[in-house]
Each structure stands twice: as C-alpha cells, then as structure tokens.
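>>> no sequence on this one, just coordinates:
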C-alpha cells in the first residue's frame, strides 16, 4: 500500500483544521487559543485504503457490520474511498470545504454487491469557533433503499475516567457490551469500563472535562442516535492503533442514524445530518496542562 498524501490544511482567524481526501476524513480542529479537540492516534496507519484511527470517520452506508450483520468492511466503504473536493473557501472567521462521493466511485465488486444502489453524497466541513459537519445523501436510483450513517467523532479528553457526559438522562439505549436493548440512562454518564452504547436520543450532549477545564457542547440535526464508545484498557491493548495508554485520551460521541433508526430514502429523496461541536472553557484541574 502507498502512503496517504498529506491532509489538506485549513485556517482562519478563529481556528485551524485538516482533512484527508480519503474518506473526507477530518483529523484536526483547534479553535484559536484552545487545546486540540479531535484525537488522532499517533500510531494509525496512514496508508491508502486503510481506515484512519481518530478524527471524524464517516460511517456509510452501514454502521459496524450493518443492521442485519455480515457486512464488511466495518462501518462501510465511504471512509476508505477518495472523495472529490467540490469547493473550498475561507473568510476571516470560517474555512469551508465541500466533498462529493457517488456510486461511481465504488469500484470494489463486493461493495457494490452489498450496496447495489446509485447515490450522491455531499459533505460540508466548516472550521471556525464551531466545527460544523453536514452529511447529505441523495438517492439517485429508481429504487428505495435504507442507509445507516454516523459521524464517528473522537474527542480529546484529559482522562476518560474523569469526564461525565450530560444530556442523555432518561434516554433508552442498546448496550453492545452487555448485548442488551432495554437499557435506560439515569443521570449523567460516567465511563467506568468498556463502553459501546447506541442511545435513542437527538438531544444536545455535553462532555464535561475537569482535567482540561472545558466542556464540549455537541448539537445534532436529523440524528436520532448518539453513540458513545471507548474500548477501555483490555480492548485497547489489542488494538495496535490505540494501544495500552491511548484509550484514556479520548471518548467517541457520535451523531448517527443506525439500527432501528436507519434512514429510508425514496428515489430522488435527500437526507442531511449535521453535527456541531463548540468549546466552553471552565476551570482546569491545576495538576494538568491543556497542551
């Protein structure tokens, strides 16, 4: 395999960012004066056709191994295909890039067999005081189809064992670790072990981080699921691109439409899902530097 070309850099007065054309994969967003918000594995394989570990992978047209199971690659083919830059522009306070992917870019016969439909996808990335991601899927086929989608954001935290995730109180969820569908969140979520939960919630979520002294505010549009994931120590040790120590530095809080909440698209219908992150500075743990 060949090495990925360097990501495209973006900057404005309010932030900097970076995106790989493969997968339209955002790997960096740093608001002015803040610590990095997106976690990127220092040991990820930056190779053509290999998923990048960290940043914001796009999961499409299925999530994990698909709603019915048995699909590969995991999380769909969109994150390892080259997307096409349709436009890029910047102003004093925002840098924007628009990517496009269609069924014509899907050349692997196995992938085409698993998703034999015509489609057009647009992905708009806005770097500024907020990171704004908008994924639009249009059914250009003459048949209806269902898709799963997720913006699988890896968020930097000071210590995942010390954060709390607010905004999910009362939401039902599937606990994939326990293989249970009937769980209900009570209060804030404190991660205490391997976590892989698909919440049925479109509410705003906050990641409260006392170590870095900030709150990450996450808002979603047309996203009926919030996925929260961290592999924890044992699973991470078996993942070469996470490692024995990397798992403490991130939490995945994803905007998604998956499983029972998959999106049904009739011919010529378009669905747009948006994911927004903003940083609110609080008070840092005096024992930890934000850098």
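Looks like it came in fine. Computed from a predicted model, the values in this text were never measured in an experiment.

>>> okay, CA-based contacts and neighbour counts for the rest of this
Fine.

>>> name the SS class of the nearest residue to residue 114 once chain neighbours are set aside, please.
The shortest distance from residue 114 to any non-neighbouring residue, by CA to CA, 6 or more residues apart in numbering, is to residue 71 (7.2 Å). Put simply, residue 71 is coil when judged by DSSP: H, G, I helix; E, B strand; the rest coil.

>>> put this next to the previous one:
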C-alpha cells in the first residue's frame, strides 16, 4: 500500500489488488475513462462471510450493472453481474466471476496485484521465460530471454497463461502466483521518473513494490454469450 494513497470515494486505492473491469488502462482504443474501468471505484455489497474451523475466512462480494451510475460507468452496458470471492488463510484466493445479461458482453479484466518486496532491484520473476510481450514503455514487442528483472521503468503485457513466481532476494522469500482463466500477465514498476508524476504514490516508494497482474486484455479480451459466465482467479502463496 502506498503511504500517499487517497482513501476517498470515487478514487482508486494505490495498492492491494485493484479490480480491473470492464477495460484495461484506457481500453482497446485508449480513450476510456476512468483508467482500468469503474469496478474498482464502485460500491460493492457483501453477499456472505464465513470462517472455517481451520480459520480460513471466505467472503463474497457482488456488483450488479444496474447499481452502477451512468456517471461512473460512462457508456458501458448495465446488463451484467459481477462477484468477487476472496478466501484468506494460508494462501490468498481471489475469484472474479462475470455473468452476461440478456445481451452479448465484451470486456477486459484484471487483478492488478501490488506486491511488497524488499528491493525490486534485487527481485526477479520466474515463469515468463520465452514468452512474447508488448512493452508499453517503448511501444515494441519482444520475447522474454531468461528471468524478468527490473532495471528501469517496466510495463509489459506478457502473452502467457503460465503461473509465475516472484523471488525476493532482499527478504529471502518466494511468492507463487497460480492463475486460472487468464491469458496474460502484466509486470509493472514505475521506477524513478514516473513515480514523481504520480500524486498518490511516494517518490521513493518504487523500490519496495512490484505489480504482477492476472489479466485478460487487448486481443485476449473476453466475449460472453447472453447468460454465459466467466471465471478468472489467482492463488497467492509464500513458498
């Protein structure tokens, strides 16, 4: 969590796991607002909460299209339903369920996970070796050679359904991210200059974070037939 995050209604929280829906960034054409969609700004309702005998807490939240105001949703349809299932125990499980209404539903989605690390300059990501990616910083495409390391501003969309691991050398731990229903992984760190332009992010916070995101965007966006459901999930554990 950024120490500069703005905890106000209608403002995105800088940290945690912001929910991306129904478009990623500015959408396919780059002209949609707010950035990353409106689901992370809307007010969800609690459907259920329970704790298992082993101490695992499970929560279900819902957001129905008719509940979202036109001012927040721009011109996006209101004919859909969302659920977020969260299980907190020895691992963190998050499931995003999207249900189309009476019409076909097309959308992008993501779990924009911020991970705290000891020093991103001494951290690497495993599991993306040999995968193609689009580099949003340079506007070019490339293939990953070896492990993903962070040595400058990094914003890449990897075409990969594979699981990944964050190896945090400074804190001596490995974080595993297992995902289902996601065809892409985004790796992001703003580095020095971009951090200074972000009003809700401290200038010196970039070494202590790394985003590894479970995503379906661009050519991997989802289209559901009327009444169809789609599930995307991630399970995060410490090895």
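Structure received. This structure is a prediction, so every number in the text was calculated from the model and none was measured.

>>> fetch the TM-score of the aligned pair.
Here the TM-score for the pair of chains, by TM-score structural alignment, normalised by the length of the second structure, is 0.97; 238 aligned residues with a CA RMSD of 1.0 Å.

>>> what's near enough to touch the residue nearest to the spatial centre of the first structure?
Closest to where the C-alpha atoms of the first structure average out (CA atoms, centre = their mean) is residue 152, at 1.9 Å. If you count contacts by CA atoms under 8 Å, 6 or more residues apart in numbering, residue 152 of the first structure has them with 55, 56, 57, 58, 59, 252, 253, 254, 255.

>>> same deal with residue 181 of the first structure?
Contacts of residue 181 of the first structure by CA under 8 Å, 6+ apart are 173, 174, 175.

>>> show me what the second one aligns to in the second structure.
Same thing as residue 174 of the first structure. Using TM-score structural alignment as the criterion, residue 174 of the first structure maps onto residue 134 of the second structure.

>>> could you do residue 101 of the first structure as well?
In the second structure, the residue equivalent to residue 101 of the first structure is residue 63, according to TM-score structural alignment.

>>> how deep is that match tucked in, by neighbour count?
Residue 63 of the second structure has 20 neighbouring residues, counting by other CA atoms under 10 Å.

>>> check the offset of the helix or strand harbouring it from the chain's centre.
Taking DSSP states H and E as the definition, residue 63 of the second structure sits inside strand 57-64. How far strand 57-64 of the second structure lies from its chain's middle: 17 Å, per CA atoms, centre = their mean, to the nearest Å.

>>> trace the biggest helix by length in the second structure over to the first structure and give me the residue numbers.
Assignment by DSSP state H gives helix 191-197 as the longest helix of the second structure. Aligning helix 191-197 of the second structure against the first structure (TM-score structural alignment) gives residues 232-238.

>>> just the buried positions in that stretch, please.
For stretch 232-238 of the first structure, burial by neighbour count (16 or more other CA atoms under 10 Å) applies to 232, 233, 236, 237.

>>> from residue 94 of the first structure, how far off is the closest residue to the first one other than its chain neighbours?
If you skip the residues right next to it in sequence, residue 232 of the first structure has residue 194 as its closest partner in space, 4.7 Å away by CA to CA, 6+ apart. If you measure residue 194 of the first structure against residue 94 of the first structure using CA to CA, to the nearest Å, the figure is 37 Å.

>>> in terms of neighbours, single out the busier of those two.
For residue 194 of the first structure and residue 94, the more surrounded residue by other CA under 10 Å is residue 94, and the numbers stand at 20 against 16.

>>> can you pull the contacts of the closest residue to the more buried one other than its chain neighbours?
Excluding the flanking residues, the one nearest residue 94 of the first structure by CA to CA, 6+ apart is residue 128, at 4.7 Å. For residue 128 of the first structure, the contact set (CA under 8 Å, 6+ apart) comprises 12, 14, 15, 16, 31, 93, 94, 95.

>>> just the buried subset of those, written out for PyMOL, thanks.
The PyMOL command for the buried members of these (criterion: 16+ other CA under 10 Å) is given here:
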select buried, resi 12+14+15+16+31+94+95
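
>>> how about the helices in the second structure?
Remark: helices assigned in the second structure by DSSP H are 70-73, 191-197.

>>> can you list the ones you listed in JSON lines and add distance to residue 167 of the second structure?
As requested, those are exported to JSON lines (distance: least, CA to CA, whole Å):
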{"stretch": "helix 70-73", "distance to residue 167 of the second structure": "38"}
{"stretch": "helix 191-197", "distance to residue 167 of the second structure": "19"}
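
>>> from residue 151 of the second structure, how far off is the corresponding residue of the second structure for residue 266 of the first structure?
Aligning on TM-score structural alignment places residue 266 of the first structure opposite residue 225 in the second structure. From residue 225 of the second structure across to residue 151 of the second structure, the span is 43 Å (CA to CA).
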